[in-house]
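[1] Build the 3D model from these lines:
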Amino acid sequence: MKQWILGIALITMALPLFGQYKFTTNKEMECTAVKNQQRTGTCWSFSTISFLEAELMRLGKGNYDLSEMYMVRNIYKDKARNYVLRQGNANFSQGSLNHDVMRALKMAGAVPESVYSGLTEGDRYHDHGEMEAALKGFLDGVLESKRPSEKWAGAFEAIIDHYLGAVPETFTYQGKTYTPESFRESLPVNPDDYVTLTSFTHHPFYETFILEIPDNYSNGTYFNVPLDELQAITDYALNNGFTVAWDGDVSEKGFSAGEGVAILPERPNDEDKFESPVDEVKVTQENRQAAFENFSTTDDHLMHLTGLAKDQNGQRYYITKNSWGEVSAYEGFLYMSAPYFRMKTVGVMVHKGAIPTDIAKKLNL
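    Next up is the predicted model:
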């Protein structure tokens, strides 16, 4: 989840011609505008907030612009408690996962972006490098004292306030006064209606398990399904008006935000792989598992799947909303091929209603 980049710099890069990839959209759901996480490892919040904003559209509530950084600050607080209670034997970093936004929503509510941007006076863009170092240094100092007092949590939050700004106890939005909790209650989104799923053979299928990835600090559980069913769930969701929150690996040579495609070519070193469709790796449950266990596949970025498309050769793609600003000819979106999805997806989050009935029964949903 620490995939972070300054979108402004990418926008200025020379963009290639896209004429030889010809995409036809089969299904596309409404979503909000592309945002930019900038110099932060907060793709998990940007992708999940985008997913929630699309859910509000699907549910007929219109266009919301929710604050990503409100969720980020509350997960920092939750991580800090976990880090101290585990006496430093836990992950404390900028990264997290889709289910952590749902945790923050339940714990602390939500606010609009207009109420809490996470930028203080003089800030031009988001940059959490110094703040992360300051927060972790503070926590390590607390642990060195051997007997933490009850004061550390307030002092920790004061550091966040200095970098991101304090949260107002109440705010006015569209003529009504809210607290973060009452604003959450005004939204027709129940965090318990959403589940995360994955596909790995080192745990039984159709059961839940705690996925062993560094950013799963909260020990979130995933439903485990065969790879074909993980893809079937995603396809079913997108074909039936739902969008999908995606977690996976973007370190492959076939991933290019600037080119606007994510592919898994059989010859990844070919220089012409982005010029036109190429033959891609056949992904099985076995080679996918091997890639996860040898760390060829890691969870280094989260994005938002909003539709389905095909290229001129009939290859299937997932229309994918990124959070690096409006880069590429697709203005911040990219096309992820089906082989790339099958190999490089670590997990997805969907509404329970987006799971086909036969698979839902196997999961007791």
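
[2] drop to CA atoms for contacts and neighbour counts, all remaining ones
    Fine.

[3] could you show me where the helices are in the stretch 201-350 of the chain, in order?
    Assigned by DSSP state H, counting those that start in this stretch, the helices in the stretch 201-350 of the chain fall at 227-239, 285-293, 338-344.

[4] which helices and strands sit right next to the first one?
    Right, helix 227-239. strand 24-28, strand 244-248, strand 301-310 (3 or more C-alpha pairs under 8 Å, 6 or more residues apart in numbering; DSSP states H and E).

[5] neighbouring contacts of the helix of greatest length in the chain?
    Taking DSSP state H as the criterion, the chain has its longest helix at helix 68-85. Residues outside helix 68-85 that contact it (C-alpha atoms under 8 Å, 6 or more residues apart in numbering): 42, 45-46, 49, 89-92, 94, 100-101, 104-105, 108, 110-111, 113, 116-118, 139, 143, 153, 156-157, 160, 164, 217-218.

[6] what's the offset of that helix from the middle of its chain?
    In this view, helix 68-85 has its centroid 16 Å away from the chain centroid, taken as C-alpha atoms, centre = their mean, to the nearest Å.

[7] How about it, which residues are buried there?
    By 16 or more other C-alpha atoms under 10 Å, the buried positions in helix 68-85 come out as 68-80, 82-84.

[8] Here is a second sequence; please produce its structure as well for comparison:
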Amino acid sequence: FIVRHCYNDKADKYIRMNGTINFAQGGSTLDVPYVMVNYGLVPEEAYTGLQYGTEKHEHAELSSVLTSMVNSVNSAKTKSPVWKKAFKGALDAYFGELPETFEYEGKTYTPQSFAQSLGINAADYIPVTSFTHHPFYQSFAIEVADNWLWEKYHNVPMEEMKAIVDNALDNGYSVAWAADVSEPGFNWTDGYAVIPKKKTEKDMNGTELARWVKLSDRDREKESNKISGPREEITVTQELRQEMFDKQETTDDHGMVIVGKAVDQEGNKYYKVKNSWDTNHVYDGFFYVSEPYFLAKTLDILVNREAIPKNIAKKMKI
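    Modelled structure (predicted):
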């Protein structure tokens, strides 16, 4: 339901911007409250979106079809009055027609009335990020392709962003988390994400060093991030975090949910994260993200305003 509505509005914006913004699979965390406010919500059973013969969502073909359509419209000197109708037809074919009303647990709803029945106020959810190319305690539209809505995020120092997450978890709130998951230390299969300190020649004995110098740069990177137990990790500063973002070493890849905390056998702290990819791995759909990884590779978070420490909320003017 959310993806369907976002594709429709994203297409309209893409054409209005002459094809100069991103049109692709994916979006930002703020797509969800946007759809909720403008179109309502539905339970999955009322609108599965699975009209194309699979049990799980697979949008590769859909993405190609829709991208071809908007690019064709964009290339036309004069836009026809029916392209939106044609685009809607493609969405209907892949997702199914949108329900005007539906039955759920013995009651009849519209998407708007169902959203209202949940008791959730979208305005209660605060987007937060931490970068120095904009002033702290002001809001800015984070410059990543999937922020097609150009929504603004509250900008706070890195340690305060972490304090918000810690306070949320300590008080029973989960946190939506947008992060870079293309790092060598992000190991979904084994259930962890870390950024170990790089090995140096000084750390190695003769035999290990002789082997190390023969490895390719790619193999050295891979081996540096392979762990069998606790490893010393990098120290993340605000400056390093910014440098990684400016170099586009930190990229906007994926949205997940932080649900708890954990420590390893040496007391190193981690966040427990729920991922949507699948449950067929070591922790059944969850994995553990080290604090250094969180500090370095978080793009942004979305959290209930009640979960933000009062002193930080005051500086954010919320």
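
[9] Let's see which of the contacts of helix 68-85 of the first structure end up in helices.
    Among those, DSSP H puts 45-46, 49, 100-101, 104-105, 108, 139, 143, 153, 156-157, 160, 164 in helices.

[10] Can you tell me which of these are classed as buried?
    Using 16+ other C-alpha under 10 Å, the buried ones in those are 45-46, 49, 100-101, 104-105, 108, 139, 143, 153, 156-157, 160, 164.

[11] Can you tell me which of those residues is nearest residue 326 of the first structure?
    Each of those was scored against residue 326 of the first structure by C-alpha to C-alpha, and residue 46 proved nearest at 14.0 Å.

[12] what about the closest one, distance to residue 232 of the first structure?
    Per C-alpha to C-alpha, to the nearest Å, residue 46 of the first structure is found 25 Å from residue 232 of the first structure.

[13] Enumerate every residue touching the closest residue to residue 52 of the first structure other than its chain neighbours.
    Nearest residue to residue 52 of the first structure, sequence neighbours excluded (C-alpha to C-alpha, 6 or more residues apart in numbering): residue 189, at 7.9 Å. By C-alpha under 8 Å, 6+ apart, residue 189 of the first structure lies in contact with 52, 55-56.

[14] Need the counterpart of residue 189 of the first structure in the second structure.
    Under the alignment (TM-score structural alignment), residue 189 of the first structure pairs with residue 120 of the second structure.

[15] Over to residue 80 of the first structure?
    Alignment note (TM-score structural alignment): residue 80 of the first structure maps to residue 11 of the second structure.

[16] what about residue 73 of the second structure, neighbour count?
    Per other C-alpha atoms under 10 Å, the neighbour tally for residue 73 of the second structure reads 19.

[17] And what about the closest residue to it other than its chain neighbours, helix, strand or coil?
    Using C-alpha to C-alpha, 6+ apart and skipping the chain neighbours, the partner closest in space to residue 73 of the second structure is residue 79 (6.4 Å). Using DSSP: H, G, I helix; E, B strand; the rest coil, the structure places residue 79 of the second structure in coil.

[18] my guess is residue 79 of the second structure meets residue 70, correct?
    No - taking contacts as C-alpha atoms under 8 Å, residue 79 of the second structure lies outside contact range of residue 70: 10.7 Å.

[19] counterpart of the residue nearest to residue 73 of the second structure in the first structure?
    Residue 79 of the second structure maps onto residue 148 in the first structure, by TM-score structural alignment.

[20] No further questions, thank you.
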